[in-house]
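# quick one: sequence plus predicted model below, questions after.
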Amino acid sequence: MTEHRVPASPKSLSRRDVRTLVLASLGGALEFYDFIIFVFFAATISHLFFPPGTPDWLGDLQTFGIFAAGYLARPLGGLVMAHFGDKLGRKRMFTFSIFLMAVPTLLIGLTPTYATLGYAAPVLLLVFRMMQGAAIGGEGPGAWVFVSEHVPPGRVGLAVGMLTGGLTGGIMLGSLMATAINTALAPAEVAAWGWRIAFLVGGVFGFLAMYLRRFLHETPVFEEMRRRAGLARGLPLRQVLAGHRRGVAVSMFATWMLTAGIVVVILLAPTHLQRLHGLSPAETLRGNLAATFCLTVSAMLCGWLLDRFGSLRVGVAGALAMMGATYALYIGAGLRPDLLVPLYALAGATIGVIAVVPYVMIHAFPPAIRFTGVSFAYNMAYAICAGITPPLLTLLLALDRLGPAHYVAAVALVGIATLVANGRAPRSLAPEPAPAGGHAR
């Protein structure tokens, strides 16, 4: 298929476009808060939801196993919602995903512990966590497709950048909530009831975000496909796998780079830096907050740059910067612990390059199967890569104290190779013109 170049002069965003971007980004931040808050209270949950006397290592393993179950549920949930998103409409699934997240988050905050329910407590926790995973599997891909199909072609980068910034902002909200609870309450109070606040607030946030999405409209691209009777026929996934394997491969390799930045630098680096350099949790938390804030802002900036310079130049420059900043963080935190916060902030800023990933993915698939293509590639890659990264880093750290930085560098090089192979000209996001005298198929 011949690809179409995006117009060189981007059009201005209308007031409706701006409202769509703001509401979508806010909803994404609230939903990612719900998904990520679990990890900040993992130690407390492990003591409350498993039998007394369970060794700490086993309790942690069980708790993080339940956390990981959320990632394993992502592909299935994402595919189901993407299927109906391509068939019935983007907005319906975009709204349903946040409902599916709000309910289990609220229920986790209300679930009795092992002392009351026995083994039913961790089973319920597992079920609720898998519901959260299914919801987040549809949220990210659905949100990127939704906003990209709303804005003018020359503003797609800004749209996915703002949305990506909103999603990462949810991680920052989770970190701030955990900090506030642990600062305001004594450890015994956190264990007794304080941890529940984070989940109850998250559930309320979710229903608020669902309400706000009532004011959004279906995407013009989907409405045009429906008008032309150009919606996907049969199983969208079958069409993705049969005719768009290259798009799937490009999207999965690009997502691998995204997971390296988020999982290694944002989620796991605080633990690594504490163990490698003896830094306190408070020090690494301050650095992590700075990094997440800079990531949120830089993702939006990266999106703006994408509309002007394209995915190749922005992606290659950003990936190289991420490599250098990750090495600077892991080396500099040991040599100059007093510079941890600025070093971590710099690393977070370079991870804003992940905005190139949704930009590449949404251009890799035609409109009729775009939601399914993005969801399948992104969630499969995230489940695999995010699943293997923690144990792999444990092995690498046993061999080399810079193992995590080496891993990020290697994956960034894969990302660069992927962007180079993908080329410069993205596919048009609009439906293909209908044949004369008939409907688009």
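Sure thing, it's come through.
# all contacts plus neighbour counts: C-alpha atoms, from now on.
Noted.
# helix, strand or coil for the closest residue in space to Ile181 that isn't next to it in sequence?
Closest residue in space to Ile181, ignoring its immediate chain neighbours: Gly194 at 6.7 Å, by Cα to Cα, 6 or more residues apart in numbering. Classification of Gly194 using DSSP: H, G, I helix; E, B strand; the rest coil returns helix.
# number of nearby residues for Gly194?
Residues lying near Gly194 (other Cα atoms under 10 Å) number 19.
# my guess is it meets Ala180, correct?
No - between Gly194 and Ala180 there is no contact under Cα atoms under 8 Å: 10.4 Å.
# can you give me the helices for the stretch 251-400 of the chain?
All helices of the stretch 251-400 of the chain, identified by DSSP state H, counting those that start in this stretch, fall at 269-277, 281-335, 340-350, 356-362, 370-399.
# between those helices, which one is closest to Leu241.
Taking Cα to Cα, helix 370-399 is the member of the helices of the stretch 251-400 of the chain nearest to Leu241, at 8.5 Å.
# mind listing what Phe365 touches?
244, 247, 373-374, 427 (Cα atoms under 8 Å, 6 or more residues apart in numbering).
# same check on Ala291?
Applying Cα under 8 Å, 6+ apart, the residues near Ala291 are 266, 341, 344-349.
# between those residues, which is closest to Gly318?
The closest of these, once distances to Gly318 are taken by Cα to Cα, is Ala349, at 9.6 Å.
# and the helices of the stretch 251-400 of the chain, which is most packed in?
A comparison of these by mean neighbour count, using mean count of other Cα atoms under 10 Å, puts helix 356-362 on top with a mean of 27.
# included below, for side-by-side comparison, is a second structure:
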Amino acid sequence: MDPHQPVTLRRQDYTTLALAALGGALEFYDFIIFVFFATVIGQLFFPPDLPEWLRQLQTFAIFAAGYLARPLGGLVMAHFGDKVGRKKMFSLSILLMALPTLVMGALPTFATIGVAAPLLMLLMRMLQGAAIGGEVPGAWVFVAEHVPQQRVGFACGTLTAGLTAGILLGSLVATGISTWLSPADISAYGWRIPFFLGGIFGLIAMYLRRWLHETPVFKQMQQRKSLADKLPIQTILSQHKRSIVVSMLLTWLLSACIVVVILMAPTLMQKQGITAALSLQANSLATIMLLLGCIVAGWAVDRFGAPRALLVGSVLMGICTWHFFHQFHSSTATLFASYALAGFSVGVVGVVPFIMVSTFPAAVRFTGISFSYNLSYAIFGGLTPIFVTLLLQVTALAPAWYVLILAAVGVLVSAYLLASQRGRAVLSEVNI
């Protein structure tokens, strides 16, 4: 086949992509809805006499615990995903996310059971983290191994947009609750609603995934008897160290950008006097632009190559996010415009899964991505809210400086890929 000839996705490819994105969106919603209600959760699940900064720090620490649980859960599911099949683990992960989310919505508060309240919330967050540790790498591998090779970039970018649609859903639900309910009602019962919704919809998504089929790549490995003959984790640690480093750096870029620009920004804006409803409305617009940015980034990968798409996208992100954190307090119009541009620029994360899927061979792909992604997410995604919160005691522009560093990381990784044989070959290794 002519590599320059356009390749279109088949109806089955679109179905696979849609079902994978739907389930992933609901899992992301379940995982991040916590942060949109961080303020009220902090008030309800910790002693009332704590200083406000310490209450916020401890609340974000519970949020971070979900990231710290990712590596173990993701590694276990990835191991079996490489050994017994992608689909089985892909379906299991969403069940393991939905159940703890339902429980979180029903938890009693500190006023009712004391210190047991934050401990139970912590436990549920860790169970959520273990589930999503297998979901995201599994979704990328599942979709990349289904679609035509020439459209893997677009598929990965679109799937990432679908996953982050869960953030948009969380933002919309949080906006609706903040708009329609009074602060007293939110504290009394309103904060529980999004957790119940997420758990129920997660169970529905699990049912829908039963219509998915095992990936052609995994079926071929079974037929050829070319599945990993030893522990996949041993193979990636001994033979794919550079791929691990590249994947971890890119995961830092992906995780921390979304955490700071999309998840933390509404809370940070509220601390500077912007109302909860206005900050969440702006956040919804920024998240819509993030979805568009992910799709554009995926298209750019297929058109120009992943290293170049990453380079241009990282520079754009550095410029747009710097402007946002410097200008959002100027006026409502400036807030919406600058946040929208910042959200679109963060869409560069749509490049990340393509590079990660391409850099590991099929026999250990799930494990390689899961190990790198979840370990990095546990370190950088989990600690970023705490680190930025502490830096805010020094400078109000801590988020801007942090994202600027991430943009520099993206530029350096793209330069490495452009200069290396690995970077030039990264377009041709998604399939066996």
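Cool, the structure landed. These numbers come from a predicted model, not from an experiment.
# need the contacts of Phe365 of structure 1 in a markdown table with distance to Ser25 of structure 1, can you?
Putting the contacts of Phe365 of structure 1 into a markdown table (distance: Cα to Cα, whole Å) gives the following:
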| residue | distance to Ser25 of structure 1 |
| --- | --- |
| His244 | 29 |
| Gly247 | 26 |
| Gly373 | 22 |
| Val374 | 18 |
| Arg427 | 24 |
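# so what does the residue nearest to Ile181 of structure 1 match up with in structure 2?
Under the alignment (TM-score structural alignment), Gly194 of structure 1 pairs with Gly190 of structure 2.
# which position in structure 2 pairs with Lys11 of structure 1?
By TM-score structural alignment, Lys11 of structure 1 lines up with Val7.
# repeat that for Met93 of structure 1.
By TM-score structural alignment, Met93 of structure 1 lines up with Met89 in structure 2.
# mean per-residue distance, the one helix or strand that match maps to to structure 1?
Under the criterion of DSSP states H and E, Met89 of structure 2 resides in helix 86-106. Following superposition, helix 86-106 of structure 2 is found to deviate from structure 1 by 0.7 Å on average (mean Cα distance after the TM-score superposition for structure 1).
# same for the helix or strand just after that helix, what does it pack against?
For helix 86-106 of structure 2, the following helix or strand on the C-terminal side (DSSP H and E) is helix 110-113. Helices and strands touching helix 110-113 of structure 2, by 3 or more Cα pairs under 8 Å, 6 or more residues apart in numbering; DSSP states H and E, are helix 38-45, helix 116-144.
# burial measure for Leu58 of structure 1, as a count.
12.
# er, Leu107 of structure 1 actually
There are 17 residues near Leu107 of structure 1, going by other Cα under 10 Å.
# can you check Thr332 of structure 2 too?
With other Cα under 10 Å as criterion, Thr332 of structure 2 counts 14.
# quick check: it vs Ile274 of structure 2, distance?
Using Cα to Cα, to the nearest Å, Thr332 of structure 2 is found at 9 Å from Ile274 of structure 2.
# which residues do these two both contact?
The overlap between the contact sets of Thr332 of structure 2 and Ile274 (Cα under 8 Å, 6+ apart) is empty.
# still on that earlier bit, what sits closest to the match of Lys11 of structure 1 if chain neighbours are left out?
Excluding the flanking residues, the one nearest Val7 of structure 2 by Cα to Cα, 6+ apart is Gln150, at 6.5 Å.
# which residues sit against stretch 347-356 of structure 2?
Here stretch 347-356 of structure 2 makes contact (Cα under 8 Å, 6+ apart) with 140, 152-153, 156-158, 160-161, 243, 247, 250-251, 253-254, 289-298, 301, 306, 309-310, 313-314, 317, 369, 426.
# mind listing what the residue lying closest to Phe46 of structure 2 once chain neighbours are set aside touches?
Leaving aside its sequence neighbours, Phe46 of structure 2 sits nearest to Phe110 (Cα to Cα, 6+ apart; 6.0 Å). Contacts for Phe110 of structure 2 (Cα under 8 Å, 6+ apart) come out as 44-47, 116-118.
# from those, which would you call buried?
Buried members of the contacts of Phe110 of structure 2, counted by 16 or more other Cα atoms under 10 Å: 44-46, 117-118.
# tabulate those (TSV), appending distance to Ile186 of structure 2.
Formatted as TSV, the buried ones among the contacts of Phe110 of structure 2 follow (distance: Cα to Cα, whole Å):
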residue	distance to Ile186 of structure 2
Leu44	11
Phe45	14
Phe46	17
Ala117	18
Pro118	18
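# which one of these is nearest Met126 of structure 2?
Comparing those against Met126 of structure 2 with Cα to Cα places Pro118 closest, at 12.3 Å.
# tell me the contacts of the aligned partner of that closest one in structure 1?
With TM-score structural alignment as the criterion, Pro118 of structure 2 lines up with Pro122 in structure 1. Each residue near Pro122 of structure 1 by Cα under 8 Å, 6+ apart is listed here: 49-50, 114.
# same question for Pro390 of structure 1.
Applying Cα under 8 Å, 6+ apart, the residues near Pro390 of structure 1 are Leu268.
# and what of Ser284 of structure 2?
Taking Cα under 8 Å, 6+ apart, we find Ser284 of structure 2 in contact with 168, 171-172.
# picking up where we left off before, show me what contacts the match of Lys11 of structure 1?
Neighbour list for Val7 of structure 2: 148, 150-151 [criterion: Cα under 8 Å, 6+ apart].
# name the element it belongs to?
Counting by DSSP H and E, Val7 of structure 2 is found in no helix or strand.
# do Val217 of structure 2 as well
Element membership of Val217 of structure 2 [criterion: DSSP H and E] is helix 216-224.
# do Leu19 of structure 2 as well
Per DSSP H and E, Leu19 of structure 2 falls inside helix 11-36.
# and that helix, what does it pack onto?
The contact analysis (3+ Cα pairs under 8 Å, 6+ apart) places helix 11-36 of structure 2 against helix 52-68, helix 86-106, helix 116-144, helix 152-180, helix 193-208.
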